[in-house]
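# Sequence unavailable; structure follows:
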């Protein structure tokens, strides 16, 4: 229904949401999970990102039990990892997702920024 569930970072760009959803429906989470399973260096960098996310999250009691889109070795939500990368990176899974989605190439902003 579009309501944010308890998460620290929430992806709001409609274009990135659509692109991340397309990647999820085409199995990109499995590709990244497999990469983490066979590449110790990637797994270590992702674990570092999860620990940094957890440390920042712990300051917010209401969402204390969450992790960014899965676990350090299993990818569950590309949207959460991409939001983490954009707001407080680095997040290797978020970075890989952004490399696939590309920066939003919007012709007009989806929000107005007051002057």
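Noted; the coordinates are in hand. Because the structure is predicted, anything quoted here is derived from the model rather than measured. Numbers count the residues shown, from 1 in each chain.
# can we go C-alpha only for contacts and neighbour counts from here?
Fine.
# quick one: the most centrally placed residue in the chain and residue 96, what's the gap?
Centroid-nearest residue in the chain: residue 81, 1.2 Å away (criterion: Cα atoms, centre = their mean). Computed as Cα to Cα, to the nearest Å, the residue 81 to residue 96 distance reads 9 Å.
# just residue 73 next, same as before
15 Å.
# my read: residue 57 touches residue 63, true?
Yes - using Cα atoms under 8 Å, residue 57 is in contact with residue 63, at 7.0 Å.
# Quickly list what's touching both of those two.
residue 8 (Cα atoms under 8 Å, 6 or more residues apart in numbering).
# ok, second structure coming up, stack it against the first:
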């Protein structure tokens, strides 16, 4: 079920990421998911940034329209309802499996004792950040992260429709 390795970053990816983030990307080890036009949507980030800072968010959602859609969902207070779903043992086990998969993917890029056992988005027991959960769902594919999948399903953004300010190389 492991997702990495990723294709190397291109110079164009770095330019697009800088525009998406409003700053240079830090510690990126690859593009984990792309827009249909080819631009980065999710990057994989080293578990330790170049300055030595531990960084638990391995799958980082960068696409501005996707991040805006997740912010809109969070503002609409959907997270308590999503968290309530974790009372269903099937959903809870799938979410725990997503947590384990996330950690397994990140470990391929280094062990960082300060963040051992910490994934992202509140996994495995809480729903804390839809941006992180959607990023994981996009990188790992449907069926791996049930809450990330649900966030993507309920959002106004679709990975199948380019909403980039500047089309990528394929769009």
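Arrived safely. None of the values given here were measured: they were computed from a predicted structure.
# Let me see the TM-score of these two.
Here the TM-score for the pair of chains, by TM-score structural alignment, normalised by the length of structure 1, is 0.82; 112 aligned residues with a Cα RMSD of 2.5 Å.
# Looking at residue 57 and residue 63 of structure 1, which one has more neighbours?
A direct count of neighbours by other Cα atoms under 10 Å for residue 57 of structure 1 and residue 63 places residue 57 higher, at 20 against 15.
# Counterpart of the more buried one over in structure 2?
Using TM-score structural alignment, the partner of residue 57 of structure 1 in structure 2 is residue 106.
# can I assume that match sits in a strand?
No - the assignment for residue 106 of structure 2 is helix, going by DSSP: H, G, I helix; E, B strand; the rest coil, so no strand is present there.
# what number of residues lie near the closest residue to it other than its chain neighbours?
Distances taken as Cα to Cα, 6 or more residues apart in numbering put residue 58 closest to residue 106 of structure 2, at 6.0 Å, once the chain neighbours are dropped. Residues lying near residue 58 of structure 2 (other Cα under 10 Å) number 28.
# Same question for residue 47 of structure 1.
So residue 47 of structure 1, with other Cα under 10 Å, has 18 neighbours.
# if I pick the alignment partner in structure 2 of it, what's in contact with it?
Aligned by TM-score structural alignment, residue 47 of structure 1 pairs with residue 96 of structure 2. Residues in contact with residue 96 of structure 2 (Cα under 8 Å, 6+ apart) are 123-125.
# could you redo the last one with a cut-off of 7 Å?
Residue 96 of structure 2 is in contact with 123-124, counting by Cα atoms under 7 Å, 6 or more residues apart in numbering.
# Please compute how far stretch 140-157 of structure 2 lies from its chain's middle.
Here stretch 140-157 of structure 2 is found 10 Å from its chain centre; the criterion is Cα atoms, centre = their mean, to the nearest Å.
# likewise stretch 157-165 of structure 2?
16 Å.
# in structure 1, what residues pair with stretch 65-77 of structure 2?
With TM-score structural alignment as the criterion, stretch 65-77 of structure 2 aligns to 15-27.
# in structure 1, which spans are strands?
70-71, 74-75 (DSSP state E).
# right, and those strands - which one's nearest residue 37 of structure 1?
Proximity to residue 37 of structure 1 (Cα to Cα) singles out strand 74-75 among these, at 8.5 Å.
# That closest one corresponds to what range in structure 2?
Against structure 2, strand 74-75 of structure 1 falls on residues 126-127 (TM-score structural alignment).
# Please work out which residues outside that stretch touch it.
Residues contacting stretch 126-127 of structure 2 (Cα under 7 Å, 6+ apart): 79, 82-83, 121.
# From residue 28 of structure 2, how far off is the residue nearest to residue 106 of structure 2?
Counting by Cα to Cα, the gap from residue 58 of structure 2 to residue 28 of structure 2 is 9 Å.
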